[in-house]
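# Quick one: sequence plus predicted model below, questions after.
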Amino acid sequence: MSTQLHTPCDRGEATSRRGRAVAHPTWTVVATMLASSLAFIDGSVTNVALPTIGRDLGGGGADLSWTINAYLLPLAALLLLGGAAGDQFGRRRVLIGGIVLFALASVGCALAPGLLFLHLARAIQGIGAALLMPNSLGILGSSFEGEARGRAVGTWASAGAIASAIGPPVGGWLVEAVGWRAIFFLNLPVAAAAIAIALRYVEESAEGEGTLDWQGAALATAALGSLTWALTLWSTRHATTAPAWIGLGAGLAMFALFAWTERRLGERAMMPLALFASRPFVGLTVMTLLLYGALGGLIVLLPYLLIVGGGYTPLQAGLALLPFSIVIGAASRLTGRLTGRVGPRLPLTIGPIITGLGFALMLRADPTHSYWSSILPGIAAIALGMAFAVAPLTTAVLSSVDDRHTGTASGFNSATARTGGLIATAFAAAVIARRGAGLIEAFHIAAIVAAALALISGLVAFATLKE
């Protein structure tokens, strides 16, 4: 991996956006990669372990979906606050705090006696991830500029893909050999290394530049929680009950109140509405929501389909996902360079379209048939399309704001992506509740929806981004 880091961290090009040379460019990238890899590893590993957790702790489709959403909900709602906290208290300081909280919550997950305790620990993990994710990108955004920043972000995205690739097979092996609780201990050595490197080599940035919007954070969390609860209730019962309508209405009302509050606070808001005056920024936001919503549903449902519908072991299901992460990891750095040369519009249009075609290929998915002919073609196409989108999307978002808002912008983009996954997982509960042929049929319907969302996201990028 060290070979991959030399180019983006060349001392002559690794300058901050203030024009000051970064003292330890290589270690700065390493620290941010390790920190963000915590979130990537945890997400990919937990998906593979879902059926085993369900058998051990009990619970139906809604309970298992909340094992994912208990983590995604605070992550999506508080990423904005996490970015603003980095701007206020210093990105390195908040990054380290988030890593510590994430590690402690991982121990809680491993020791959980029941689903309620597990969901609580997962929620605390989400809070830790909301602190570390935007500040890992914020540190890169403030440490590099120009093409060097594009390559650094591409390397960061590549490392996340590698972490996601390692997570499912290693996690699947641990589930089989030791038990599902062992997967959460995977986070501890990574967290320790990230903290040590950040303390020694990463420079502090943005200290005292922002404010904390606790009112906005509370409203965003309550709105997302209410909406997610309503969607999960509807998807598991296959009916729009009165509680579901009440939850949906309350969520939308709180979203409206959140927008009003952010407008009133102006530049002191954790999500300054002035950012939406930019057409490209709006386009990137819509694209992120659609594309990552489509992807989030697949990442949760495919391992479940293979294990429950096809009799795969957790290790086999983890290995089945390996091509996805390998392709993204191999290509993300190249697409980061491409974006620096041709701009984001072309890769962010082509990538989602290819991804949509990959989802369409998932209509052939049948866990009882050959993996090589029914599953792998769709995974490969989705991975190729996402490789075109991951690094260029991140770079485009960071470039769309000034220095003061890099933490807020990266937090908002990550929050949008996680919100898409949150909503998709809520709907995925309807698929998880199925068995036999009904499970395969429901998965195919989800694949059609995902294909449409991905194709629309590519068209949005083409229509809103500049040449």
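Perfect, I can see it now.
# rest of the way, CA atoms for contacts and neighbours
OK.
# G411 and D87 touch, don't they?
No: under the criterion of C-alpha atoms under 8 Å, G411 makes no contact with D87, lying 11.1 Å away.
# The structure to be compared is supplied as follows:
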Amino acid sequence: MTAPQDARRISLLLGLLFGLAGMGSSSAAVALPAVAAELGTSVAVAAWTISGYVLLLAVATPVYGRVSDLVGVRIPLLVGVGLMSLGALGATVASSFELLLVARVLQGAGAAAVPTLGVTVLSARFEGEVRGLALGRLAAVAAAVSCAGPLLGGVVQDRVGWRAVMALPVLGLLVLPFIWRAVAGGGSGARLDVVGAVLVAGTSAGLVMIVQSPSTGVTVAAVGAVLLAAGTPLVARRVRRHPHGFLPASVIRNGTVLRSALAASALPASWFAMLVGIPAALVAEGWLAWEVGLLMLPSTVVALLTPRATAWLLLHRGGPQTLVVAASVAAGALLVSALGTSQMWPVAVGGAVLLTTFAFGLGQPAMIAAVGDAVGSEVRGAALGVATLVFLVGGSVGSAVVAGLGEVLGIGGSLLSLAVLPLLGIVAILPEVRRHGLPHVADAGLGDGPG
């Protein structure tokens, strides 16, 4: 099989796996009222099943990335998908809210393997235009599946019940056999810096808990502040003493990695804000869950058409400029969504989701390409893990702002306030735009790339 054909097959399958992991949030979000009703709690408390999932999804991401540098992708991917499926099955049989929350946390810890390891495979296996198309396809399929999540979740809940909605990510097990050969090999064989991993995970948890505190309460904020305050100096000390440990010094001192991740983090912030805000606004107006999903469904078409545009922009404008385009589109999408939800214009709401999907399809591959090119192969997994952590924290910011400020400013006002994030992302990436300029197409790695 030629490299372009191989890249197409692998990227589509990894994108499907990524989308199923994302469906852990997008499909479950529409089931929260039913969860609250059956388990005797409020919708606000039931939302912890989303917050807990996202928390572990973010925190465990750099762990999987660094482990893949040491042992290769196959073992951590198998463990991750296994945990994701086990958690999903546990959620379907949970007899209490507490057991459901534990299952969802376990599911998030497993799902964290997919974002980092999927892009690590593509970054290492392909180059040039082939890699750009592959990364674009992965983001496109992931976004399309996630966009279909609310509709699929609404239909499944209506026909079978919310427990079946929680089981949907188990389908990821069916994908593994088809990518098993592609994820073989790799790894330096070095030992894992367990102390460094624990410190990074704890500090990351503190950051995410603070970000989510507007919707989760003062206690979560306090615990997060303690973890972050205690962990930050310990992580810094660990990096100084073990520069080649769990968090390599070459990664955290790399400006391209950090600026690219910060710029890209505005994109999931936009998406998760709409994922939480738009259904809430429409349901409050009497819409059914499946009707909300149907409104968001056309964005799947946009997602599947985005890879060609992504590959062209990466080839002719490079990662930093592609991130500028993506952030600009995301800012416009938030403005449109704020207007659409305030005035209850379904066409504007649907258009905002389309724009956000397009921005996500551009921005995530641009971040991956920029980060992957900025570091050596021996720390690529760690770099992508750190970048993906920052990326996912952006998603937590989006959902937390809408959940926390929605009652004060209204859904439209909270979405409008988030429009500043893509603009800040543009400011963050401008030094890279000025430093790199436009890529030389002749030197951009055109061709098939390694097989």
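Alright, I've got the coordinates. Remember, it's a predicted structure, so these values are computed and weren't measured experimentally.
# G411 and D87 of the first structure: who's more crowded?
For G411 of the first structure and D87, the more surrounded residue by other C-alpha atoms under 10 Å is G411, and the numbers stand at 33 against 28.
# In contact with that one, which residues are there?
The contact partners of G411 of the first structure, taken as C-alpha atoms under 8 Å, 6 or more residues apart in numbering, are 79-83, 130, 133-135.
# Quick check: the aligned residue for it in the second structure?
Using TM-score structural alignment, the partner of G411 of the first structure in the second structure is G385.
# And for G154 of the first structure?
So G154 of the first structure corresponds to G136, using TM-score structural alignment.
# helix or strand for its match, which one?
For G136 of the second structure, the element it lies in under DSSP states H and E is helix 128-159.
# again with S414 of the second structure
Assigned by DSSP H and E, S414 of the second structure falls in helix 380-418.
# How far off centre is that helix?
With C-alpha atoms, centre = their mean, to the nearest Å as the basis, helix 380-418 of the second structure stands 11 Å off its chain's centre.
# Likewise for stretch 413-422 of the second structure?
19 Å.
# equivalent range in the first structure for that stretch?
Going by TM-score structural alignment: stretch 413-422 of the second structure matches residues 445-454.
# any residues touching that stretch, and which ones?
So stretch 445-454 of the first structure is in contact with 290-291, 293-295, 297-298, 352-353, 355-360, 362-363, going by C-alpha under 8 Å, 6+ apart.
# check contacts around the equivalent of I68 of the first structure over in the second structure.
Taking TM-score structural alignment, the alignment pairs I68 of the first structure with I50 from the second structure. Shown in contact with I50 of the second structure (C-alpha under 8 Å, 6+ apart): 25, 28-29, 104.
# could you redo these as CSV and give each row secondary structure?
CSV is the format used below for the contacts of I50 of the second structure (DSSP: H, G, I helix; E, B strand; the rest coil):
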residue, secondary structure
S25, helix
A28, helix
A29, helix
R104, helix
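# Find the pair from those with maximum spatial separation.
A29 and R104 (12.5 Å; C-alpha to C-alpha).
# more neighbours, the two?
Using other C-alpha under 10 Å, the more surrounded residue of A29 of the second structure and R104 is R104, with 29 against 24.
# Would you agree the more buried one is in contact with T49?
Yes: with contact defined as C-alpha under 8 Å, R104 of the second structure reaches T49; the gap is 6.0 Å.
# Quick check: the gap between the residue nearest the centre of the second structure and T41 of the second structure.
Centroid-nearest residue in the second structure, with C-alpha atoms, centre = their mean: L392, separated by 4.9 Å. For L392 of the second structure, the distance to T41 of the second structure (C-alpha to C-alpha, to the nearest Å) stands at 27 Å.
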